[in-house]
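Visitor: Have a look at this prediction, sequence included:
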Amino acid sequence: MELFNKILIANRGEIAVRVARTAQEMGIKTVAVYSDLDRDALHVRVADEAYALGGSTAQESYLNTKKILEILDRSGADALHPGYGFFSENAAFARSITEAGVTFIGPPPEAIEIMGDKISSRAAAQRAGVEGVPGTQKAISDYEEIVTFGETHGWPVAIKAAYGGGGRGMRVVNSKEEAKDALESAMRESEKAFGRSECYLERYLTWPRHIEMQVFADSHGNGVWIGERDCSSQRRHQKLIEEAPAPNFPEETRVKMGEAAVKVALACGYQNAGTVEFLYQDGEFYFLEMNTRLQVEHPVTEMVTGLDLVEWQILIAAGNPLPLSQSQIERRGSAIEVRVNAEDPSGGRFLPSPGTIAKFIRPDGPYTRTDTGYESGDTVSQFYDNLVAKIVVWSDTRAKAIRRMVRALKETEIEGISTTIPAHLAILGNSEFQEVKHSTKWVETKAGLESLTLNPLPNALQGNEEVEKTQVVAEVNGKRVSVDLYLPKFESPTRNAPASTRTKQRQKNASTQGHRSAGAGGSGQVTVPMQGTVVKVLVEVGQEVEVGQTLLVLEAMKMENSILSERSGTVKEVRVSAGDTVGTGDTVIVIE
């Protein structure tokens, strides 16, 4: 069957680059779309054609259905690939594409409606004979429902976005006192990330592993499972490290889980790529949700199978049958992927770190792959997801794959922003991770990242605000060595300097020093450690506050972050309001 002539990729960043490359290898022209902030982005440079969406935020640009439909018509594209995130699991968007006479490279809108909605997907899985974690069968509308559920099933309880994934809009509620604020926060974050605010409840398991199964189905009634991935290394309910196959995972359970995943897919008339997610604990697995799209971590499955999953997506969307039957799919060795995010992992806080990448050197070597949407000189914006790159390695054993990943991460150089690479190295070097004793809660509770610091100063210089660490290379008796120097910091630009210059200096200072806390400054000058938008101010002038109290909520990179007080006292000034945009280092509240 003939393939498409031109594919519009309704996304940005590394996934847009990833899809474009496979399409071009298949002889298909590619069309990129871009916001005002992404005019010169890598995905724009890679595509054969590019069209402006306008706007800066996701709502103004990549979530603008009308504009995307206009560009589809102008470009003459006969297919659209949604990538992941944005519109990838939006049935109304998929339907608008097919109604325009363009092929949507993904499941039918009807399947997205069933499985893209996490509530109805639980019901569909149950009808297919696959049991899930105890939870609600409808969207919740009031925090009292959380209290009732928690008192019935036990605390903690998980609030989850009904139309999302990737941990966006998820909150863990440990008691009834937390219920109201947690629901409000989850609904706000879900609305901004997915355009829908509905949430549902689930029992929160104590020490589970997150295992997901890659499935494919075609329009001829065939379905297969490609293999599973272990995604248990998470923070803020978002994945940090993924691997295939799942380690210490019985083959009998693997087969049963794969068969269950195919049952779930076929029961809803599914087509194209999908991922059925499970929680695995004490030898049992429970259906969690189905992601009706390509996953961020699909490269580890490609590495162990030798298959191009984007190519499979395009072939199936064009009406072709599955390229392989279940018995023909083979898996070899072990693959690991780490997500290099623009976050400062100091103290295990993982604070967003948007900014311009001054230098980016990728790792190289055997069986080493880097998927990225950025190069040196590109800017990671506060308005979008903070994924900078995915580094993926393969080896014949898991132990060798871990060593290969450590080598690759040490080769990677990224300057200008903080990244999660130090956290990845700490996790990979931890014996509990190596011995597969971790779970979805391990990174935040037992991995020891609370002691992680970036650019630490010697003990004698701790607390000295006037010095910073600089690394230089020298020769000593003919031997090349790296030396750490502790030099006076550069003076900040004067108040008369352009705003852009002051912002760049703030970013540089934050990048060099590392963020001390979410609130910054026991001096009473409460500053923000990242660019973002104020969502909610929780205090007012004259109010008494305590150490650790949340002062305001800041949204950055599609995530909400609580800014905490580092001292007790009285609020003297509140310099921001909800909706204000702030920059790294800006003082937002003064406490005396």
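Guide: Received, thanks.
Visitor: From here on, just use CA atoms for contacts and neighbour counts.
Guide: OK.
Visitor: Quick one: residues contacting the nearest residue to Glu277 once chain neighbours are set aside.
Guide: Closest residue to Glu277 apart from its sequence neighbours, by C-alpha to C-alpha, 6 or more residues apart in numbering: Glu212 at 4.1 Å. Contact analysis of Glu212 by C-alpha atoms under 8 Å, 6 or more residues apart in numbering lists 228-231, 275-278.
Visitor: let's bring in a second one:
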Amino acid sequence: MITRLLVANRGEIARRVLATCRALGVETVAVHSDADADAPFVAEADRAVRLPGNAPGETYLRVGAILDAARRAGADAVHPGYGFLAENAEFAAAVTDAGLTWVGPPAKAIAAMGDKVAAKALLADAGVPMLPTWTDADEITDFPVLVKASAGGGGRGMRIVRDAADLAEAVASAGREAAGAFGDGTVFVERYVERGRHVEVQVFGDAHGTIVALGDRDCSIQRRHQKLVEEAPAPLPDGVRERLHEAAVAAARAVGYVGAGTVEFLLAPDGAFFFLEMNTRLQVEHPVTEAVTGLDLVRLQLLVAEGHPLPLTATPPVTGHAIEVRLCAEDPAQGHRPATGTLHRFAIPGVAGEFAPTRGLRLDSGVVDGSVVGVHYDSMLAKLVAWGETRAEAARLLAGALARAELHGVTTNRDLLVRVLRSPAFAAADVDTGFLDRHHEVLAPLLPPDGVPLAALAAALAQAAARRASAPVLAGLPSGWRNVPSSPQLTRYAGPHGEIEVRYRLDRSGALAESSVSAQVAVDGAPAESSLPPDVTLVAAAPDAVTLDVAGVRHAYRVHRVGSSVFVDGPDGAASLAELPRFPLPGAEPAAGSLLAPLPGTVARVHVAVGQRVAAGDLLLTLEAMKLEHPVLAPADGVVAELPVPAGGQVDTGAVLAVVDAGTDTGAAPAVVNTEEDPR
């Protein structure tokens, strides 16, 4: 029986495993990098062991260091979570060789499925349908194809290639990314199916020969080949579900599978399906299966690892529908560019439970208020899961909770997720892996352009209320009130698309005597200006809440201020503003044509030289951050004037990466970062 378990992972999956261990009375041990020293999962474990360093290669991927931590902390079992070493057969073997219980499939099963090329050959013999696959790029004549990492998963090391001229660079780039994420840069190529859906089957086996399918999931809505929205059960054509389950069980049985695993398939528009890969671990999206079956899959993992038989011998009944979204620190409008910073507030209303099967809303989060999102790990902050009697009810519940969430300090993909869940195409289950490529409308922020002035006015009025609340004398007088009305109060903010200027004046009763807002916004991607609608009156103002009446309709705003940053959450969406100083100090301006780092990272490679002429869209350099490569492209035709950071150099946000002289004063701008799989 397991008495003390070490979780060889971090973030929300570490918290997820710890939660089940607490429910079962199992003691826990966390391992952590220096960057994660203050993370929630470390505080929640009974014991914690430091892994010196920050990068995965020097911390969570070090087999010897993790085994040493288990020995020092007195652990008798290891759970790998997902990612990092979860699908590393050598790690699994090393754990069992050290006399510890491995909470996962046998090392031989991991090895069999870990080499995805060999796995395809093995499972093809077992009758599982396959796509054409190549290991020699010279043999490929038909496009499009998909380059994939042989080890690992999660979308790392994947590239779509539509032209033979781009294949070599895609293979090299995918290999580098896979090596950084999994320690193995081996890649292969398979045929790419247009309008395909990503469906998968949760399988579970025990050491007594039982292997069952626990249901299926649709994970088709993806960016960078990484899942964003998952649901169970998968909406499937008649007759497909049974055949999928049979193929998944056959795949697991072919390798003598034990424990939790997922067999992933690509479903073509004509109903045919093909094996993609088998993930020999718990999946990120396992909560949706738990929601519709009522099973705790981590508990089943522990029971099977202890040698107990599975408590079920057939696919369990499914109740209702569950949808999960991955809330990530990234900017969808900038090609899903990862974001960093301090998460000042992380609050989602209506959550019924965390880290366990729950009806209603479930939150599995790796962060809390004050968490720092850095560059060393991936961008996922949390998973939010909604269960409903029907698919439509689950989608509505999930979208509503996300829309009302307070997510302050770090840019997230929240608005994108809400728009996806509320889109007619999603409601009709018209989804596939190219959903985001076709539905660009979901990239628009929830807050419409005409809502920005109202949010800015609310921010200014809340700040005025805060000043009066802290005033040592005459606190009862409204901010800026004069016996003889003069100039209105003026507050300026930096908004997402430019400067916002708010002017207002309060009378002696505190009513809004006059107000105006001039805001730089974007309409259909083009710069524009927006102002207040007519008939705006102030109902109430407090330091953290403002209610405005707009033509007889009340609008309530929640306002949270951290230093000069102001976060406003209203009925139409959220705004993140930065109050500008009244008297800004002069500062050095970057040279015209400077490309500034959009996030901290490391310059992996420099592809051009000073003096070289480049065209708009040419690849200048590659920035590595948050376990991904980010190609930086020339914004215009010109000549490379400066390359101040060599390959291997580290940069902070705002650092000059390159200067391109276009012959005109273009000013400094964030680097053009292309996060598509083909960097050309």
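Guide: Great, that's in hand. Please read these numbers as outputs of a predicted model, since none were measured by experiment.
Visitor: Go through the contacts of Glu212 of the first structure and flag the ones preserved in the second structure.
Guide: Using both residues aligned by TM-score structural alignment, their matches' C-alpha atoms under 8 Å, the second structure keeps these contacts from the contacts of Glu212 of the first structure: 228-231, 275-278.
Visitor: what about Asp115 of the second structure, distance to Val187 of the second structure?
Guide: Asp115 of the second structure sits 10 Å away from Val187 of the second structure, going by C-alpha to C-alpha, to the nearest Å.
Visitor: Where does the helix or strand containing the residue nearest to Glu277 of the first structure end up in the second structure?
Guide: Assessed by DSSP states H and E, Glu212 of the first structure sits inside strand 209-217. Strand 209-217 of the first structure corresponds to residues 197-205 of the second structure when matched by TM-score structural alignment.
Visitor: ok, now which ones touch the counterpart of Leu327 of the second structure in the first structure?
Guide: Using TM-score structural alignment, the partner of Leu327 of the second structure in the first structure is Val340. Going by C-alpha under 8 Å, 6+ apart, Val340 of the first structure touches 387-391, 419-421.
Visitor: From these, which land in strands?
Guide: Among those, DSSP state E puts 387-391 in strands.
Visitor: How many residues are close by the alignment partner in the first structure of Ile2 of the second structure?
Guide: Under the alignment (TM-score structural alignment), Ile2 of the second structure pairs with Phe4 in the first structure. By other C-alpha atoms under 10 Å, the residues close to Phe4 of the first structure number 20.
Visitor: List the contacts of Phe4 of the first structure.
Guide: Listed by C-alpha under 8 Å, 6+ apart, the contact set of Phe4 of the first structure reads 28, 78-79, 318.
Visitor: still on that earlier bit, so which pair among the ones in strands among the contacts of Val340 of the first structure is furthest apart in space?
Guide: Leu387 and Ile391 (11.2 Å; C-alpha to C-alpha).
Visitor: got any residues that touch both of these two?
Guide: Joint contacts of Leu387 of the first structure and Ile391 (C-alpha under 8 Å, 6+ apart) are 339-340.
Visitor: Determine how far the strand holding Glu212 of the first structure lies from the middle of the whole chain.
Guide: 17 Å (C-alpha atoms, centre = their mean, to the nearest Å).
Visitor: Looking at Asp115 and Val187 of the second structure, which is more packed in?
Guide: Val187 (25 against 17).
Visitor: How about the more buried one: what's its closest non-neighbour residue?
Guide: Nearest to Val187 of the second structure is Ala149, by C-alpha to C-alpha, 6+ apart, at 4.3 Å.
Visitor: ok, the one you found - how many residues close by?
Guide: By other C-alpha under 10 Å, neighbour count at Ala149 of the second structure equals 29.
Visitor: And the strands in the stretch 301-450 of the first structure, which stretches?
Guide: Assigned by DSSP state E, counting those that start in this stretch, the strands in the stretch 301-450 of the first structure fall at 334-341, 343-344, 351-352, 355-356, 359-361, 368-372, 379-380, 387-395, 413-415.
Visitor: go on, the stretch 151-300 of the first structure?
Guide: In the stretch 151-300 of the first structure, the strands defined using DSSP E, counting those that start in this stretch lie at 157-161, 171-173, 199-203, 209-217, 223-235, 238-244, 272-281, 284-291.
Visitor: quick one on the thing from earlier: between the strands of the stretch 301-450 of the first structure, which one is closest to Glu560 of the first structure.
Guide: strand 351-352 (9.9 Å).
Visitor: Read off where the closest one ends up in the second structure.
Guide: Against the second structure, strand 351-352 of the first structure falls on residues 337-338 (TM-score structural alignment).
Visitor: any idea how far that stretch is from the chain center?
Guide: With C-alpha atoms, centre = their mean as the basis, stretch 337-338 of the second structure stands 9 Å off its chain's centre.
Visitor: What's the average distance for that stretch when superposed on the first structure?
Guide: Compared with the first structure after fitting, stretch 337-338 of the second structure deviates on average by 0.4 Å (mean C-alpha distance after the TM-score superposition for the first structure).
Visitor: what residues does that stretch touch?
Guide: Contacts of stretch 337-338 of the second structure (C-alpha under 8 Å, 6+ apart): 329-331, 379, 599, 625-626, 673, 675.
Visitor: Reformat those residues as CSV; add distance to Thr313 of the second structure and neighbour count.
Guide: Shown next, in CSV, are those (distance: C-alpha to C-alpha, whole Å; neighbours: other C-alpha atoms under 10 Å):
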residue, distance to Thr313 of the second structure, neighbour count
Ala329, 40, 25
Glu330, 42, 21
Asp331, 44, 19
Ser379, 38, 23
Leu599, 50, 24
Ala625, 45, 23
Met626, 41, 21
Val673, 50, 25
Thr675, 44, 19
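Visitor: so how many other residues sit close to the aligned residue in the second structure for Thr301 of the first structure?
Guide: By TM-score structural alignment, Thr301 of the first structure lines up with Thr289 in the second structure. Thr289 of the second structure: 26 surrounding residues under other C-alpha under 10 Å.
Visitor: do the same with Ala272 of the second structure
Guide: 12.
Visitor: Tell me how far the equivalent of it over in the first structure lies from Arg254 of the first structure.
Guide: Residue pairing (TM-score structural alignment): Ala272 of the second structure is matched to Glu284 of the first structure. With distances taken as C-alpha to C-alpha, Glu284 of the first structure is found 11 Å from Arg254 of the first structure.
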